[in-house]
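**Q** How does the following fold in three dimensions:
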Amino acid sequence: MTHPNSFGSRATLSVGGKSYAYFRLDALRELSGGNVDRLPFSLKVLLENLLRGEDGAFVKKADVEALAKWDVTAAAEKEVAYRPARVLLQDFTGVPCVVDLAAMRDAITALGGDPQRINPLQPVDLVIDHSVQADEYGTAEAFLQNVSFEYERNQERYRFLRWGQDAFTNFSAVPPGTGICHQVNLEYLARVVFTRDDNGETLAYPDSLVGTDSHTTMVNGLGVFGWGVGGIEAEAAMLGQPTSMLVPEVVGFKLTGRLPVGATATDLVLTCTEMLRKKKVVGKFVEYYGPGLGGLSLADRATIANMAPEYGATMGFFPVDEETLKYLRLTGRSEEQIALVEAYTKAQGLFRTDETPDPVYTDTLELDLSTVVPSLAGPRRPQDRIPLRESKQTFQLHLEETLAKAGTVAAKAELANTHKVSASPELHPGVVATAVEEQEPEGVEVEYNGQKFVLKHGAVVIAAITSCTNTSNPSVMLGAGLLARNARRKGLAAKPWVKTTLSPGSRVVTDYYEKAGVMEDLDAIGFYLAGYGCMTCIGNSGPLPEPIAHAVEKGKLVVSAVLSGNRNFEGRVNPHTRFNYLASPMLVVAYALAGRMDIDLEREPLGVGADGPVFLRDIWPSPQEIEDTILQSVKGEMFAKQYANVFEGDEQWRALDVPKGATYAWDPKSTYVANPPYFEGMTMEAPGVKPITGARVLGMFGDSITTDHISPAGNIAAASPAGKWLIAHGVTTREFNSYGARRGHHEVMMRGTFANIRLRNELVPGTEGGVTTTQPGGNPVSIFDAAMQYQQEGTPLVIIAGKEYGTGSSRDWAAKGTVLLGVRAVIAESFERIHRSNLVGMGVLPCEFTNGDTRQSLALTGFETFEVEGLSEATLRPRARLTVKATAPDGSEKRFEVLARIDTPEELSYYKHGGILPYVLRSLVGGKKS
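**A** Got it, this is the predicted structure:
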């Protein structure tokens, strides 16, 4: 379609003797009441997207005018259609995306269409980074052994991805062993300014993306516009569908001052996460501004942007400035590209300087960087920051709560003997427990690797330098290396019960480790390279050594993991670690040396070295030492070398036997990849809005139910429905792999839905895990088995929940599994952004309680029969108010109002079609769109 160019904004930009077409934002300045110059930078990028995307259909002239005049301080709603420049996938979420595309090729063929019409229309990069597991550790062979195990487990998935790379246009795969998708994106894939051919001209425009991992936001630190979406939304974007969104509120986060000595970027991001969670920024953009930006490296900014999902925001955006250009040059981008980025962003008012007036924001908050203190977060949520000086006391308080919940007299007596408590003025208000008199508690004697020790509550059994939050940041990574060097010189090493792993975000990290000479120091204290990938943070921590695991189970010990990642939800990291803490790589090393959480790192020694007790302050590197080491060891040629042949892969990748053909030859014996049932019996006519009557509750849950609770990524238990299915199909427990690796097979993932070992269903109080019951006081059965029973009876299902339902990773299986179990609606107090969208994208109705109602205030038991009264084509519209009737077993009725969280007309169309994929498929064949 010809671009209307209603505002006469298409112009030419000359850079280095080359001409680029672009759409000028300043063409909108003359609009009456225009606010273009004072819009937040992030909204300017969105405005350019609309201006360039004006087509009279999805983007109308009025849409551009509305955003150009937007008052960010007013409470207004406006739907817009955003088209990203590209799509980023990782393999856990990428495999089901490619499975769905392959299934759509089969479905479009069955409907009489051309399978070649199913192709990404936008560039798609898939980075294989979530499949490597930390099986081996603590030896020089760990990396090669883990890679070997990875290929052994995942050959079938990798062959399938190689088929997709050949079968689909605009699709590239970065092979295993390269790095984490966000870091590869930051260091290589991101362009900041994108270009493409447009009617014989080279069109320049801001780089933007959606990604199938919530931490896509890391690249916001580079001034790139984008965020995480569910796999189904990403597939729609690949197929040319715009991403429908409401213009968000933009919260300005002003940074002043500089970080003090001893504080790291990790401490800063944990502080920001705590502040922004309290600010309630779910569904909003956060944009950083203020004089404090000048003291933050690009890597520091990327660290803060990365954790936007943890603080609940859609994005954590940093504008382009001189630091951006400096980073592009360091990471080997061409001088031509850097010149284009500078010229384009300055021409468009997208380049920030110290003289740039502050934009107008919906709301603001401020942080003086000099007030940031060393911190960690835990033991269950990333926003629960703990100042390091209070970590011992808060650990003991959480331990007391956990043992009290166990409800045993023995547990309480043991705790009383472990530590006597009294008030401490150093703690936050409400926290009044600290150890003042200690006795040695009982523990479990262990013999492992020729050493004997007693394992107790509070033992750190996993210490992992891992994941995308920190591993892109040379200051904290080299800080950890220097800490290891100093510890080694003092004669310290990790305690023998600690599983120590190093999994950097890219090969560049080990290059600069080698250059700095700290790799052998990390090896010496236990942190050998385990792999390049998410590993521990995604739940691929691998098993604990059998003697350690046995001791934890025998003593019912509350043991911990400390990781430099971004996720520490219950049951995610490892089934044996009830407590999980996020910390900087430097503190990960420190806790590995100490081997326990019940330690005051400011006042107690980490251990005894060759010359006596060694305190953390004795081995902590100075900021100047870290800065000097960065300057001496982080070189641009490292990036150029590692990314020169990034898509080629190693010998094992190149040797894969790859299937051929436009459609995939599904193997009915496969336990990894199967044709999903989403399109079975599909016709060209959309099913429309179906009534929900006679529905029963499959599960009733509390607050902060994460996508890990709904669709775990890690360990598959042999006794679980998924484990039983795999065993029945000839898979040994050693070959189970993980839920994340098996996301290409719906039979496994259906059985894994609501299978998290720490899930607590209020229908079966006092239990943990994926169980429910169909009647008050009934015997617990697996949620999967109950759902199948309800399906046989033709009974629709609902989920009832508290606040922040669907927090966490943007995994589409949390929505896909929900719908395949027969759930028609989820009624919660509030939803996390991505999961709400995913539910709609799978044809599930998300509803929010209104008028302050909750499941408790309404005295819902979960054993009622539910009806959404009058649900029909006529009554359902975006954000409609609906009435739910709950009928108790004794016949008594309650009615309450809910808000249908179908937020836009486009989402309503998706819902009427039974989901976004049927909608796209029908539109490609030529069917009705609404």
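**Q** From here on, just use CA atoms for contacts and neighbour counts.
**A** Noted.
**Q** and the closest residue to T418 other than its chain neighbours, how many residues sit next to it?
**A** Spatial nearest neighbour of T418, excluding adjacent residues (CA to CA, 6 or more residues apart in numbering): P441 at 5.0 Å. Here the count is done by other CA atoms under 10 Å, and P441 has 13 residues near it.
**Q** Touching, P441 and A413? I think so.
**A** No: P441 is beyond contact range of A413, at 10.3 Å (criterion: CA atoms under 8 Å).
**Q** for comparison, sequence B:
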Amino acid sequence: MASLDTFGAKSQLSVGDASYEIYRIDAVAGHDRLPYSLKILLENLLRTEDGANVTAEQIRAVGGWDAGAEPSVEIQFTPARVLMQDFTGVPCVVDLATMREAVRDLGGDPSKVNPLAPAELVIDHSVIADIFGRSDALERNVALEYQRNRERYQFLRWGQTAFDEFKVVPPGTGIVHQVNIEYLARTIMERGGQAYPDTVVGTDSHTTMVNGLGVLGWGVGGIEAEAAMLGQPVSMLIPRVVGFKLSGELPAGATATDLVLTITEMLRQHGVVGKFVEFYGPGVGAVPLANRATIGNMSPEYGSTAAIFPIDDETIKYLRLTGRPDAQLALVEAYAKQQGLWHDPAAEPNYSERLELDLSTIEPSLAGPKRPQDRVPLRHAKDMFRTALRDYVAVGDQGDGVEGRVDEASAESFPASDPPAMGEGGAGDPADKPHTELISAAFGADGRPTRPTRVTVEGTEFELDHGAVVIAAITSCTNTSNPQVMLGAALLARNAVAKGLTRKPWVKTTLAPGSKVVTGYYERSGLMPYLEKLGFHTVGYGCTTCIGNSGPLAEEISAAIQGNDLTAVSVLSGNRNFEGRINPDVKMNYLASPPLVVAYAIAGTMDINLDTDPLGVGGDGQPVFLRDIWPSATEIEEVIASSIGRDMFTADYSDVFAGDEQWRGLPTPTGDTFAWDGQSTYVRKPPYFEGMDRSPLPVTDIAGARVLAKLGDSVTTDHISPAGAIKADSPAGRYLAEHGVARADFNSYGSRRGNHEVMIRGTFANIRLRNQLVPGVEGGYTVNLLTGEQTSIYDASTAYQAAGAPLVILAGKEYGSGSSRDWAAKGTALLGVRAVIAESYERIHRSNLIGMGVLPLQFPAGQTADSLGLTGTETFTIIGATALNEGVTPKTVTVSTETGVSFEAVLRIDTPGEADYYRHGGILQYVLRRMLDS
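**A** The predicted model follows:
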């Protein structure tokens, strides 16, 4: 509908021969002192003002924004488009298909369930790096991807034909965020004769990568994304905005990765959860667009909602390079300058808080071994690794002196395809017996825990010890958009090969480019053979290692690690290194730039100082140091200039939605509603709308609740939401076996996100989860307090629900940090959890819990479960949320136990919109009833 235009903001903008309707920001008092990001929100409200969802009061509130105030004013933000990747996108489409049936069953028109804003899905999370280190790795991994995901891909092809405004970028194209900045992002939208800022919400928390292009966007849960697709605004509080002033330029030897790890550390220490971060100042012009995208990408790692760079000449330069039409370039520049959105390096906007960074102070760094914010200066990496190692190896552990053995659990860690030959990174012939021999197990002369283990693979014998780098992966959206670091890695590989260096035989080396453009400039520059000489063959165009799709290690190496409890390491150019995420054989994970990934593949160990220790011995018998093969910034820029051109982008994206022959050849179901296959183990109709009435039932108190899990600090959505491989002896594995699925076809949790039965069984099943109800035990286990027996969390949930007992989760600080995962909330709700009581929450997960009808509560300030004397064995009563039935959101509710503990928990329903969602039992039910009422 047209805006009420209370402020008379509607105007025309002429650009060349075209004229566009715009809503002028300068129509609102106070606009000139607003940060860039709030100007975008102000325009959004002016254009969507309807007097109900968006009011003149909201517009005035943004114009009169108090930079120093705590967020308290709710606004309704309407994103211009929705972006999805396939893991989170499949359940979105499943839910939309289910909503169509629910609308029909309640007497409505199912065609109303249709995206009202452009929605684009990029299939990039399904490829697994099973095969590596060989020229046909990409071809074979893609073949396995189609074999495993045929049902899902057919379902998505149905969605592309059944829903308007829904497009799918097929497999093998690139990583969602790189495809977004290279092709999908508009920077300034043109739609229906209007011009307005491109804004986006995405089902991946790293949607913020597009912030580098001047586009305001952030990650939301799948359920929020579905609501946005259906025209529902995103309810939010006007945020605090942190101004991050940049000056200077990066020194020689420092990369975008080093910069972003420093910024991540600074912002985590400062505290930016729930805030916007905005970069400004004279140093902004010295940050290339690809580096800006890298910084924006890591926003979830430092906790901000968004981390945006304003539009400037660098933005236009990048849009031109990536093949955007000249008319689009003209519109972006004219609109940004007209609306005061063009960056002025000398300006000092009004900010809530400020930080500063001189780019010349950046030094080479890593981050790890388990959190992105834990920066490790490269010069101290060896010492800090040795210190961290003692957290993984028991002090005093002298070993048991027995031969290495195969741990049966390790054999179930990853899905297998047809058994690949040895050396491909697969399991090999099951009849083969790996040879491992424990040499010794003691402490070195320097006090470092050591457990050297001899391993033989395909006739090559070598020694593994704590700290062995067994995975070196150039992967993930963080860096593969960045030619400086990607070509830097290739040049370093060339120089290493020229010196006679090679990777260590135990290192699984993988290259997963963010788009085919990367392959194009690798080939045009002639550098691809050098990467391949070190084992960095392309394994797929997808997220692979960073999301747990690293694929298996060679059986002999896996057996040596498991049998001798070695603390192995991965080094990856990704953005996530949480425990249990990368590979079940790997305990320590370090984030690094692509050139350093190559360097550690050559070194083969984290127990090395790359500043002072040689990487290896060259062909001439002389030691070779990292400094000997590190390419200069001038050389990198020369290769960029000669190997990257606009033609590469226009060619690769000329028909991006069509796909290859495999994609086009998939049989496509038809019809407005989906014909569910009752035998499918990939796509099943979820139960969210079963028994739903046209009017919501009243909110009730919670009584007789038992604790399903008592958790500590920093429990991430990776701990909660199913991801990675499905173990055969897990509840999900047993479910698949019972439905006739062979072990080799289990695939991953991510690929089965469209099947709620699998996902419920995998919720809270992370192999590194530590539930304090079962001390000393890792994984998805708990105590069934009705019987006293230790069991899986899923089986306990089933027993509790059969007994009519509601469930609660107790947790510490930063509960739900990490990726934007709808299944972390969906699975929690379907397990029968009615409330979570935590010390603090990550923004997206708290919102998602409400969206699934789960009550997010917070312990009183300064209090914890332990300080209140809660053991998790109590029975809980929660009283006071019923005030929501009268339209009142209480600040606290009363939590009590039969043991006499009682406290006032803060009710973390922060906006009236969230209160509406909770009253309706969830956001999808709310949207569906709104559709029926309209």
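**Q** G349 of structure 1 -> structure 2?
**A** In structure 2, the residue paired with G349 of structure 1 according to TM-score structural alignment is G340.
**Q** List the residues that contact that match.
**A** G340 of structure 2 makes contact with D32, according to CA atoms under 8 Å, 6 or more residues apart in numbering.
**Q** so how far is G459 of structure 2 from it?
**A** 66 Å (CA to CA, to the nearest Å).
**Q** How about V927 of structure 2?
**A** Distance of V927 of structure 2 to G459 of structure 2, computed by CA to CA: 62 Å.
**Q** Look at the two and report which has more neighbours.
**A** V927 (21 against 7).
**Q** Looks like the more buried one contacts A227 (just checking).
**A** Yes: with contacts counted by CA under 8 Å, V927 of structure 2 reaches A227, the gap being 6.7 Å.
**Q** Just give me the longest helix of structure 1.
**A** helix 142-167 (DSSP state H).
**Q** Show me which residues of that one are buried.
**A** 142-143, 145-147, 149-151, 153-167 (16 or more other CA atoms under 10 Å).
**Q** Tell me who's in contact with the residue positioned nearest the centre of structure 2.
**A** In structure 2, the C-alpha nearest the mean C-alpha coordinate belongs to S819, at 4.0 Å (CA atoms, centre = their mean). Neighbour list for S819 of structure 2: 204-206, 300, 716-718 [criterion: CA under 8 Å, 6+ apart].
**Q** ditto for L807 of structure 2
**A** 705-708, 800, 832-835.
**Q** Looking at those, which two lie furthest apart in space?
**A** Using CA to CA, these reach their maximum pairwise distance at Y800 and A835, which is 14.7 Å.
**Q** which one of the two has more residues nearby?
**A** Just comparing Y800 of structure 2 and A835: by other CA under 10 Å the higher neighbour count belongs to A835, 24 against 21.
**Q** OK, contacts around the more buried one?
**A** So A835 of structure 2 contacts 807-809, 854-857 (CA under 8 Å, 6+ apart).
**Q** Inside strands: which ones of the residues you listed?
**A** 807-809, 855-857 (DSSP state E).
**Q** Between those residues, which sits nearest G500 of structure 2?
**A** Nearest member of those to G500 of structure 2, counting by CA to CA, is I809, at 55.4 Å.
**Q** if I line the two up, what does the closest one land on in structure 1?
**A** In structure 1, I809 of structure 2 lands on I799 (TM-score structural alignment).
**Q** Its match contacts V823, correct?
**A** Yes: counting by CA under 8 Å, I799 of structure 1 touches V823, with 7.2 Å between them.
**Q** Need the overlap of contacts for those two.
**A** Common contacts of I799 of structure 1 and V823 (CA under 8 Å, 6+ apart): L698.
**Q** And what about G292 of structure 1, helix, strand or coil?
**A** Secondary structure, DSSP: H, G, I helix; E, B strand; the rest coil: G292 of structure 1 is helix.
**Q** In structure 2, what sits opposite it in the alignment?
**A** With TM-score structural alignment defining the correspondence, G292 of structure 1 maps onto G283 in structure 2.
**Q** before we move on, what about Q122 of structure 1?
**A** Per TM-score structural alignment, Q122 of structure 1 is aligned with A117.
**Q** what's the answer for E233 of structure 1, then?
**A** Match for E233 of structure 1 (TM-score structural alignment): E224.
**Q** which ones are touching its match?
**A** 234, 848, 851, 923.
**Q** Perfect, I'm done here.
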